[in-house]
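Participant: structure for this input, please:
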Amino acid sequence: MSNVTTPTDGWRARARVGVVVPHADVGPESELQAMAPEDVFIHGSRLHFGAMRPGGEMDPKIPHSPVYAFIEPPHVDIATELLAASPIDSIAMGFTSSSYVVGVAGEKELYDRLAERTRGIPITGTTKAAVAAARALGAERLALVNPPWFDDELSGLGAKYFTDQGLHVVHHGPCGLPSNQKEITPEALSAWIRTEVASYEPDAVLVAGNGIRAVGVIKGLEEELGFSVLTANQVLFWHALHLAGAAEAAGEITSYGRLFGSTDGPLAG
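Facilitator: Now for the predicted structure:
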């Protein structure tokens, strides 16, 4: 019998999560893979987002028309259908602002439409997952920290979305950091939450926007400030794992917040 150890080749997976992302954004895939146990894999599908340029460049404040266009048929439907043709276990929409602009009812219409393309594979998105996460943690008072490239109107629409879902939004607004993905650091984001948000005494803070570098702040801020820290990609991955039937894999994640240790449901969001 050979004693040679076969190197891991990536074929044996406990779960595979597909994620639809804006074409020039590497943030969702990067953060999901960073959080994933070694036998959970992330598979991306890219979709053109008119507010991003090559290299991930954006205007200081993104216009709203590309945000609407991102979820209009047929392109997002095709991207979802192509991703669902793969042998994956759940699908995650790595985009936040479109749910803000269409609201709760428009988001439901979107997911009902996309569900017709997924071959029965469960699908979720950031805001759906965030609501499910807040409920699982028993959080009612939510502070909403949006990316600096969201304007005040878009931030207000986000607050309305979560209010309409029964949460009490105690604070919302774009964070005062450089409006450039490459210049945002965990240290700067932590300092902003600590100095500008903690005084509102939320049950949870949600760093929205899948393109903002955020998962690195979760553990330290929870230990320091006491309330739950949620981020767009964290809640998205947590929800996607549960929908994939991989709750035990979620429970193994210990460095990205108390959310992963939560066993409460329901998880429909």
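Participant: contacts and neighbour counts: CA atoms only from here.
Facilitator: OK.
Participant: list the buried ones in the longest helix along the chain?
Facilitator: Criterion DSSP state H: the longest helix present in the chain is helix 97-115. Across helix 97-115, burial judged by 16 or more other CA atoms under 10 Å covers 97-104, 107, 110-111, 114-115.
Participant: kindly report the same for stretch 138-145.
Facilitator: 139-145.
Participant: now, which of the buried residues of helix 97-115 sits nearest Gly211?
Facilitator: Ser97 (10.7 Å; CA to CA).
Participant: for the closest residue to the closest one other than its chain neighbours, what are its contacts?
Facilitator: Distances taken as CA to CA, 6 or more residues apart in numbering place Val67 nearest to Ser97, at 6.5 Å, with adjacent residues excluded. Residues in contact with Val67, defined by CA atoms under 8 Å, 6 or more residues apart in numbering, are 49-51, 97-98, 101.
Participant: which stretches of the stretch 101-250 of the chain form helices?
Facilitator: 126-137, 152-164, 186-196, 218-225, 232-243, 247-251 (DSSP state H, counting those that start in this stretch).
Participant: turn these into CSV, including distance to Arg16 and mean neighbour count.
Facilitator: Converted to CSV, those look like this (distance: least, CA to CA, whole Å; neighbours: other CA atoms under 10 Å):
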stretch, distance to Arg16, mean neighbour count
helix 126-137, 18, 23
helix 152-164, 29, 19
helix 186-196, 27, 15
helix 218-225, 24, 16
helix 232-243, 9, 28
helix 247-251, 11, 18
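Participant: second chain to compare with the first, below:
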Amino acid sequence: MNTKTVAQKLGLIAAPGWFDPTLAEFDAITEGDIVSTQTILAPKDFDYSFDAMSQLEPHFNEAARLLVQAGSEVIAQVGPVFSFFSGRTPEGARELQRRIASACGVPVILHGVAILDALAQFNSQKIALACPYYDEEWKDKFLTFIAPLNLSIEACQSFVDQGIFKDQHAVYDRHYQFSDDEIKQSIRLTRQAAPNAELVFVAGAGVRFLNIIQDLEDELGIPILSADVALHWAMAKALNVTIENKALGKLLAT
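Facilitator: Now for the predicted structure:
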């Protein structure tokens, strides 16, 4: 009898102008027979304006269809702000995910929806919000997006707020290349500003947490919900695969 397992096929929609580490990270932390491929979200020269993000649905559909044509059975999308600001509200983001899945014919995981699902998993109300590389406008937009969740935002801080970078230009000059020490210091300061918080929620996939989340959770005494880890959690659930490393934070242990 032939007992060979057929590999599951995962497709990833990567953010414009971003050399994405998600698939390599996911392969390193999971057990399971999975093959993967990715495409980059159009259009070329995407400017990351709120107006441009609100018009991405046709590009989501095209990218998803290309991945399905290549054989993808599950599709994940990187970049929570795209589903946040395309969907405009939490329910709008979920509806956007449903429309894209309908358009391409396979399950779709929008990064922003993965984060919403992870928030529901923790069921925390008092939140320390870390927005390391967000400027003031992005912070305001993000707070508006999550307002319908009726969370108590105990603190909301960025690298610049915390004095880790002198101004937003210095943040942008890094092109999302931040050290583990810079990220950890930002999370510590956000936690210190919110002693009653039940969860540290980190906005943005441009800061990566797999290498530091367990030590930070142990140090701070509360869970951390980061964008990158939330997407790994959602992909593992959708593909029914096991996370090998049991020391990658509370979320990936569920």
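Participant: if we can go back for a sec, format the helices of the stretch 101-250 of the first structure as TSV; extra columns: distance to Val207 of the first structure.
Facilitator: Formatted as TSV, the helices of the stretch 101-250 of the first structure follow (distance: least, CA to CA, whole Å):
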stretch	distance to Val207 of the first structure
helix 126-137	10
helix 152-164	12
helix 186-196	9
helix 218-225	10
helix 232-243	6
helix 247-251	20
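Participant: tell me which of those lies nearest to Asp89 of the first structure.
Facilitator: For those, proximity to Asp89 of the first structure was assessed by CA to CA; helix 232-243 is nearest, at 7.9 Å.
Participant: how about the residue nearest to the spatial centre of the second structure: what's its closest non-neighbour residue?
Facilitator: Closest residue to the average C-alpha location of the second structure: Ala227 at 2.9 Å, with CA atoms, centre = their mean. Ranked by CA to CA, 6+ apart and with sequence neighbours excluded, the top spatial neighbour of Ala227 of the second structure is Ala205, at 5.1 Å.
Participant: okay, now the counterpart of the one you found in the first structure: neighbour count?
Facilitator: Under the alignment (TM-score structural alignment), Ala205 of the second structure pairs with Asn210 of the first structure. Neighbourhood size, Asn210 of the first structure [other CA atoms under 10 Å]: 28.
Participant: what does Glu201 of the first structure give?
Facilitator: Neighbours around Glu201 of the first structure, by other CA under 10 Å: 16.
Participant: ok, now the one 4 residues further on?
Facilitator: Counted with other CA under 10 Å, the neighbours of Val205 of the first structure add up to 29.
Participant: now swap in Ile109 of the second structure and tell me
Facilitator: Neighbours around Ile109 of the second structure, by other CA under 10 Å: 24.
Participant: do the same with Lys182 of the first structure
Facilitator: Around Lys182 of the first structure there are 11 residues (other CA under 10 Å).
Participant: that's a helix at the residue nearest to Ser97 of the first structure, yeah?
Facilitator: Yes: according to DSSP: H, G, I helix; E, B strand; the rest coil, Val67 of the first structure belongs to a helix.
Participant: and it, what's its match in the second structure?
Facilitator: By TM-score structural alignment, Val67 of the first structure lines up with Met53.
Participant: mind checking the SS state of Pro58 of the second structure?
Facilitator: helix.
Participant: cool, and the one 3 residues further on?
Facilitator: With three-state DSSP as the basis, the three-state label of Asn61 of the second structure is helix.
Participant: now stretch 161-177 of the first structure: buried residues?
Facilitator: So for stretch 161-177 of the first structure, counting by 16+ other CA under 10 Å, buried means 161-162, 167-175, 177.
Participant: what's the most distant pair in these?
Facilitator: Leu167 and Leu177 (25.9 Å).
Participant: starting at the chain centroid, how far to stretch 22-42 of the second structure?
Facilitator: 14 Å (CA atoms, centre = their mean, to the nearest Å).
Participant: next: stretch 41-59 of the first structure.
Facilitator: Centre to centre, stretch against its chain (CA atoms, centre = their mean), the figure for stretch 41-59 of the first structure is 15 Å.
Participant: now stretch 79-97 of the first structure
Facilitator: 13 Å.
Participant: show the end-to-end separation of it, please.
Facilitator: 18 Å (CA to CA, to the nearest Å).
Participant: next: stretch 30-43 of the second structure.
Facilitator: Termini of stretch 30-43 of the second structure sit 32 Å apart (CA to CA).
Participant: would you confirm that the match of Ala205 of the second structure contacts Ala92?
Facilitator: No: assessed by CA atoms under 8 Å, Asn210 of the first structure is found out of contact with Ala92, at 11.2 Å.
Participant: now do the shared contacts for the two.
Facilitator: By CA under 8 Å, 6+ apart, the residues touching both Asn210 of the first structure and Ala92 are Thr126.
Participant: in contact with the residue nearest to the centre of the second structure, which residues?
Facilitator: 80, 111, 115, 202-205 are the contacts of Ala227 of the second structure under CA under 8 Å, 6+ apart.
Participant: how about Phe209 of the second structure?
Facilitator: Phe209 of the second structure sits in contact with 226, 228-229, where contact means CA under 8 Å, 6+ apart.
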